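Peer 1: Below is the sequence, then the predicted model.
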Amino acid sequence: MEELLKKWECVIGLEIHAQISSKSKLFSSSSTTFGAEPNENVSFVDAAMPGMLPVLNKECLHQAIRTALALNSRVHLVSMFDRKNYFYADLPQGYQISQFYHPIATGGYIKLEQEDGEKTIRINRLHIEQDAGKNIHDQSPKYSFVDLNRVGVGLMEIVSEPDLRCAQDVLEYVKALRSILRYIGSCDGDMEKGSLRCDVNISVRPRGSTELGTRCEIKNVNSMRSISRAIEFEFMRQVELIQAGGKVEQETRLFDATLNETRAMRSKEDAHDYRYFPDPDLLPVVITQDLVEQIGATLPELPNQKRKRYIGVLGLSAYDAQVIAEDAEIAEYFERAVDAFTQFVHPSAASSSPATSEPSKASSSDSKIIANWITSELFALLGKNNVEINACKARPEAIAKLVYLIDVGTISGKIAKDVLVILFDTGMDPEEIVLQNGWKQVQDVSSIEAVIDKVLQQNAPSVEQYLAGKDKLFGFFVGSVMKETKGLASPSLVNDLLKQKLTSYNKS
């Protein structure tokens, strides 16, 4: 594989189908609820009964405009719906209502943060279309069934330029796009439910060449793992075919997740095969610039903006900033924790809004500590218990208080991990957990000195070795003192007092 990558380059463009967040379908009042019984959410319009006319769902239109603006695309004040003609059992009309000649938006880009710098992936267009139904072939040995629940559900098709070069690029792009969609609320991005599906257009060419090869389209890839494996297999297949003297044919392929391979589905159609023409039942969509600006004003701070603020203002590492900013719920959790910590440190200070770019009153070091507790200890518990962050009992204010208790020396970092486990299971106040379990850190100098004297007396030979230059024994003494105090002595105080005691031994 590595040798092939040195000689051959992969050229990839994506067509992302994102289900628009709305309670009803694109052209009917039918529900979009996931998991309904087969053919439960189907109206006469969805079933294409004679005389039934489509009516555009305004919410779907507004969501598409929001998405276009978030992707830096140009929103067109006039767009039109077309009929894409093809016959298939899951499409009762015999055509799909889509936008071909005049889409709602064109252009735009997404920036990916990579180790070697920022990479821009251009967007060709965003258009609105209706989804098709679902054919079911595994319920009977004799018959196939059709579920029309998804027919007419609103989709945004977001088409990239062929700027992607490998599976990793594609995964980063899909994650970045999904993150934006979730932030603005235009799509939940749930690939398991089919809310986000990906068509991968892939071709290969010799490295250094500027000509595009013959592309194949891999349809409806619905998981990150499948996307990666489909690209890797198809790259190898095309390269090996060309090297063997064969020719890549333009075709549509399916990815078999069981066999981890793509297989031919049909020859690839071109636009003229679908006989696109303006839908006579739908008027052109005409919007105003004022509406576009009003929708644009509702956009939240987007993932890349948050990431840059976390690095520049809060002092987070690029990794922590990326992990936290990628998910809107995690970002909100983190910012609520930082804001709550500020209130513990400065009770009389006015709360800064976490959704703005105003600097938090928590120091950058405090923000980094909070981020570390969330991305390491809390994430570990979330994963172990299969719980989403917004559903866990450990609220952000409690995480802030936990970090504050460490900061003021009430508990050590080690004890704090035990507190977090109980907090995660019960939602109790961290201070109550500390008091109930007798975990308050010992700060009394005389009692700690007494323990240090005891440890040093019991380990006199080790003291002599330390004084003779074996400095690594210092850690042994610290560990022994912490063991004697059951981990409740202040580690910093133990270190300071132990150094003083050993220095006095050395002088004597």
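Peer 2: On my side now, so go ahead.

Peer 1: Going by C-alpha atoms from here, please, whenever you check contacts or count neighbours.
Peer 2: OK.

Peer 1: and after the strand or helix carrying K6, which helix or strand comes next?
Peer 2: For K6, the host element (DSSP states H and E) is helix 2-7. Next helix or strand after helix 2-7 toward the C-terminus (DSSP H and E): strand 8-19.

Peer 1: here's the one I want to compare it with:
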Amino acid sequence: MSNQKQASLLVQGYEVVIGFETHAQLATNSKIFSRAPTAFGAEPNTQACAVDLALPGTLPVMNREAVACAIRLGLALGSHIAEQSVFARKNYFYPDLPKGYQISQFEIPVVQGGEVSFFLGDEKKTVRLVRAHLEEDAGKSLHEDFIGQSGIDLNRAGTPLLEIVTEPDIRSSAEAVAYAKELHKIVTWIGICDGNMQEGSFRCDANVSVRKPGAPLGTRREIKNLNSFKFMQQAIDYEVRWQIEQIEDGHAIQQATVLFDPDTGETRAMRTKEDAADYRYFPDPDLPPLVIARSWVDEVKASMPELPRQMAERLVADYGLPEYDATTLTQSPAMAAYFETAAKASGQAKMASNWIMGEVSRRLNNEEKDIAQVPVSADTLAALLRRIADGTVSNNAAKQVMDALWAGEGQDVDTVIEAKGLKQMNDSGALEKIIDEVMAANAPMVEQFRAGKDKAFNALVGLVMKASKGKANPQQANELLKQKLG
């Protein structure tokens, strides 16, 4: 497809419909039905015990902490937590599935319903959840092309997962990424998953279809194992374009499982997509129903941290922040704590928000660092904000101070300001003298302003700032210049 043809297809009135299935690896020390460890990076087959290998006579035993993680997620998403849920056998045959079936949940999952709300730009979106169910992971097939052999690593076999399934509520790739980022934030915030996408701890599958508005849902194709937000958007965009082109060319979409190739930027079919009936689900006879007492739910609830949505609402109420700011600042507990410390110490909540979302985040992004690695403490940022608020430095000069602080040239704001000569000129007498000199040297520009050309005023202000070497207080310079111009 040419880029031009792709672009034209996207505006022919098709509606994109996306549902998500996300596998979050639970942060437990052992597997869901055995005591084998779950640490990442071990030598192949060194973390698989008799239960994981499905040796005859072994029986699964439920990991209590995995259930607690499911309860935490249900509480965070406003879901119903089933008092009793059932495990089922999902039957399929792959070399990395020792038992010939996967223990999962089907008819009665532990977490039912709920929703995830997030912002796309400044527009609030909500995606409804169908369920979140506990299951075990499979092993991994390793293909050594250079020697023409394949092997099986069963270290991941039995690793506890929560599969989080949405309704088909998502309508664009950008919305899909925003949803995935919000869910990623929630599972890491409440401590049930480390969220490491490169290691497979947070894997997303996108079910994508297209239709004319008002028409029945189209045939979906499932893009498997999207392990980065960048590739997620690229994969969905390509799949949408491909499906629309197929329909426009008179072809029917066939239900399938597809993979995304980041090298080509294309999706490719891997296998025909199975339906639930193909897996021949039936209750696992080796596992009794999972019963969750209300007292256990209350115990987990009492240990929960303040959730991102709750914290955002509090930041709006306590600091008068816009909802967008509050949502952005609660991307992680570390960022929220950094903001609150800076806001309280400076007394400048909105300015603190602007600087953290702007200058601080920009510098961290450029260096590919997290807020936990910020080299300027929240108290130091607060000191800088106080100097902006009291007129000691201009906003532009403050950025130069931040440059020095970031580079480790000191952590005392006042010392840096003095050393670099960035103190703002607030002496009206000295400023008036500069203004008089600028007006005298630029008489034609003064006459242009008095003749009604407002742009001349901005030019004069610029000349005043230049003559003061950027140290003039811009607001004071504006006021004094207006007075002298009459």
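Peer 2: Done, it's in. Given the structure is predicted, the values throughout are model-derived calculations rather than measurements.

Peer 1: about what we covered before: which other residues reach the helix holding K6 of structure 1?
Peer 2: Residues outside helix 2-7 of structure 1 that contact it (Cα atoms under 8 Å, 6 or more residues apart in numbering): P206, R207, V239.

Peer 1: who wins for most neighbours among those residues?
Peer 2: The most crowded member of the contacts of helix 2-7 of structure 1 is V239, carrying 23 neighbours; neighbours defined as other Cα atoms under 10 Å.

Peer 1: how about it, secondary structure?
Peer 2: Here V239 of structure 1 is recorded as helix under DSSP: H, G, I helix; E, B strand; the rest coil.

Peer 1: what's near enough to touch it?
Peer 2: Going by Cα under 8 Å, 6+ apart, V239 of structure 1 touches L4, W8, V204.

Peer 1: Aligned counterpart of the second one in structure 2, please.
Peer 2: With TM-score structural alignment defining the correspondence, W8 of structure 1 maps onto Y14 in structure 2.

Peer 1: outside of the lengthiest strand in structure 2, which residues touch it?
Peer 2: The longest strand of structure 2 (DSSP state E) is strand 123-136. Among residues not part of strand 123-136 of structure 2, those counted as contacts by Cα under 8 Å, 6+ apart are 32, 67, 70, 102-106, 109-119, 157-167, 169-170, 179.

Peer 1: So K224 of structure 2 lies in a helix, does it not?
Peer 2: No - counting by three-state DSSP, K224 of structure 2 is not found in a helix; it is strand.

Peer 1: Name the nearest residue to it, ignoring sequence neighbours.
Peer 2: D205 (4.6 Å; Cα to Cα, 6 or more residues apart in numbering).

Peer 1: Distance check, the aligned residue in structure 1 for A39 of structure 2 against K25 of structure 1.
Peer 2: By TM-score structural alignment, A39 of structure 2 lines up with T33 in structure 1. From T33 of structure 1 across to K25 of structure 1, the span is 10 Å (Cα to Cα, to the nearest Å).

Peer 1: And these two? Which one has more around it.
Peer 2: Neighbour count, other Cα under 10 Å: between T33 of structure 1 and K25, K25 has more, with 30 against 14.

Peer 1: Report the contact partners of that one.
Peer 2: Applying Cα under 8 Å, 6+ apart, the residues near K25 of structure 1 are S31, T32, N57, G152, V153, G154.

Peer 1: surely I399 of structure 1 meets D339?
Peer 2: No - using Cα atoms under 8 Å, I399 of structure 1 makes no contact with D339, being 11.2 Å away.

Peer 1: Between those two, tell me which one has more neighbours.
Peer 2: Just comparing I399 of structure 1 and D339: by other Cα under 10 Å the higher neighbour count belongs to I399, 27 against 23.

Peer 1: ok, and V159 of structure 1, which helix or strand is that part of?
Peer 2: Per DSSP H and E: V159 of structure 1 is located in strand 154-160.

Peer 1: picking up where we left off before, out of the contacts of V239 of structure 1, which are buried?
Peer 2: W8, V204 (16 or more other Cα atoms under 10 Å).

Peer 1: L53 of structure 2 corresponds to which position in structure 1?
Peer 2: Aligned partner of L53 of structure 2 by TM-score structural alignment: A47.

Peer 1: I'd like to check which residues are in contact with its match.
Peer 2: Per Cα under 8 Å, 6+ apart, neighbours of A47 of structure 1: P92, Q93, L148.

Peer 1: Buried ones only from the residues you listed, please, as a ChimeraX command.
Peer 2: Filtering the contacts of A47 of structure 1 down to the buried ones (16+ other Cα under 10 Å) takes a single ChimeraX command:
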select :92,93,148
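
Peer 1: Redo the contacts of A47 of structure 1 as JSON lines? Include distance to A132 of structure 1 and secondary structure.
Peer 2: Shown next, in JSON lines, are the contacts of A47 of structure 1 (distance: Cα to Cα, whole Å; DSSP: H, G, I helix; E, B strand; the rest coil):
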{"residue": "P92", "distance to A132 of structure 1": "9", "secondary structure": "coil"}
{"residue": "Q93", "distance to A132 of structure 1": "10", "secondary structure": "coil"}
{"residue": "L148", "distance to A132 of structure 1": "7", "secondary structure": "coil"}
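
Peer 1: Distance to K84 of structure 1 for the contacts of A47 of structure 1 - can I get that in CSV?
Peer 2: Shown next, in CSV, are the contacts of A47 of structure 1 (distance: Cα to Cα, whole Å):
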residue, distance to K84 of structure 1
P92, 13
Q93, 10
L148, 18
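
Peer 1: With structure 2 overlaid, how far apart is stretch 445-455 of structure 1 on average?
Peer 2: Mean deviation of stretch 445-455 of structure 1 relative to structure 2 after superposition (mean Cα distance after the TM-score superposition for structure 1): 3.6 Å.

Peer 1: Please identify the buried residues of that stretch?
Peer 2: Taking 16+ other Cα under 10 Å as the criterion, stretch 445-455 of structure 1 shows I448, E449, V451, I452, V455 as buried.

Peer 1: The strand holding V159 of structure 1 against structure 2, how far on average?
Peer 2: Averaged out, strand 154-160 of structure 1 is 0.8 Å away (mean Cα distance after the TM-score superposition for structure 1).

Peer 1: What lies in contact with that strand?
Peer 2: With Cα under 8 Å, 6+ apart as the test, strand 154-160 of structure 1 has contacts from 13-20, 25-26, 60, 64, 121-131.

Peer 1: distance of L5 of structure 1 from D496 of structure 1?
Peer 2: Note on L5 of structure 1: its distance to D496 of structure 1, by Cα to Cα, is 56 Å.

Peer 1: Test my guess that the match of W8 of structure 1 contacts S209.
Peer 2: No - if you go by Cα under 8 Å, Y14 of structure 2 and S209 don't touch, sitting 9.9 Å apart.
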